[in-house]
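Asks: Sequence and predicted structure are below.
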Amino acid sequence: MKTIKIPLSVAGIDNAIREINRYQSWLKAKTSVLLDRLAQEGLSVASANFTKAAYDGTNDVSVSVEQRGAGVRAVVAVGASVLFIEFGTGVTYPDNHPEAAEQGMLRGEYGAGHGKQPSWGYYGEPGTNGVVHTKKDGKEVVITQGNPANMSMYETVKHLEGILPGLAKEVFR
């Protein structure tokens, strides 16, 4: 904690005000550096997590950092597959995402609702574990049992929480 010694005089108080203003500017600048470093680390971790995720279908996730006002950064994942990758689908895999229920992501209750079944078919890319079957009419359908909860963003948050104290000490030295 920074201390400022001031003599009890007009000049001393003026000097203290200048010191406080300098400290406030330093604090704002360092806070911005900390937020940028956390956001970039979050971008890197979330991108890697989504890239390596087991997913039947086209993994179309794109991760970016958005500045949402002064002092706010957000690591954002967009794409049609984000929720399926994050929370998982189907009844085959464990429903083990710690925040799924509170986010309203109950297995078989979102998307087209096929996750209530042990397996289902769709047209598209087989992804990690999807099995391609050719129908009598010659069209290919992918059979899936769903996807595990990869928890890409959840794990990113946990990682950032873990590095925050050390990173803050480094930035605010």
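Replies: Nice, thanks for sending it over.

Asks: CA only for contacts and neighbour counts going forward, please
Replies: OK.

Asks: Next, work out how far apart the residue lying farthest from the centre of the chain and residue 19 are.
Replies: Farthest-out residue of the chain from its mean C-alpha position, per CA atoms, centre = their mean: residue 9, at 52.1 Å. According to CA to CA, to the nearest Å, residue 9 stands 15 Å off from residue 19.

Asks: where along this protein do the helices fall?
Replies: Chain-ordered helices for the chain, with DSSP state H as the definition, fall at 10-51, 82-87, 152-171.

Asks: adding another structure so you can compare the two:
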Amino acid sequence: MKTIKMRLTPESVDNVIAELKDYQNDLERKLKILVGRLTQEGVQVARSAVITSQGDSHDAGVDYKIDSTSGEIIEATIWLTGTDALFIEFGAGIFYNNGNIHPKAAEFGYGVGTYPGQRYAITPGYWWYRDESKHLRFSLGTEATMPMYRAAETIRNQIIQTAIETFMKG
């Protein structure tokens, strides 16, 4: 914790005000660094999970935004993009997901066997479906690699150490 000493003179009070403004600016700079580091770590974990997902779902990516335009609040958002994002997060079919259940599946109402109109998600092996062009497609489903869950978990696990590094060294 920074200590500021002063005398009760107008010049000393002015110096303390200037020091406090410098401290405030430094604190804001370090907060931006902290949010940026945690965001980048989360994005890296999420992208790795998207890339390693096995199965039929390939239309997914990771995007993010860091915003400090409100002045006092620095916020970061990480999200999945693409039509297959939920399949990669929560999984589809048991071929890749037998026993690998997303910890938040029940809370959000997603996961293996929850797709509207599905009939074969719990059937071992594979199934067939018709795509948008009405072509018959073979599927083993999609592995739930949980990019958002893992990104959030990583950020939670690293926030204290990253904050210590940022504020003590930064």
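Replies: Looks like it came in fine. If you're wondering where the values come from, they're calculated on a predicted model, not measured in any experiment.

Asks: Most tightly packed of the helices of structure 1?
Replies: With neighbours taken as mean count of other CA atoms under 10 Å, the helices of structure 1 reach their highest mean count in helix 82-87, at a mean of 23.

Asks: Would you check the span in structure 2 matched by it?
Replies: Aligned by TM-score structural alignment, helix 82-87 of structure 1 corresponds to residues 85-90 of structure 2.

Asks: For the residue most central in space within structure 1, give me its contacts.
Replies: Ranked by distance to the mean C-alpha position of structure 1 (CA atoms, centre = their mean), the top residue is residue 153 at 3.1 Å. For residue 153 of structure 1, the contact set (CA atoms under 8 Å, 6 or more residues apart in numbering) comprises 46, 49, 86.

Asks: I figured residue 73 of structure 1 hits residue 36, correct?
Replies: Yes - the criterion here is CA atoms under 8 Å, and residue 73 of structure 1 meets it with residue 36 at 7.4 Å.

Asks: Please report the distance of the nearest residue to residue 64 of structure 2 once chain neighbours are set aside from residue 43 of structure 2.
Replies: The shortest distance from residue 64 of structure 2 to any non-neighbouring residue, by CA to CA, 6 or more residues apart in numbering, is to residue 78 (4.3 Å). Residue 78 of structure 2 is 7 Å from residue 43 of structure 2, where distance means CA to CA.

Asks: hey, what's in contact with both of the two?
Replies: 62-64.
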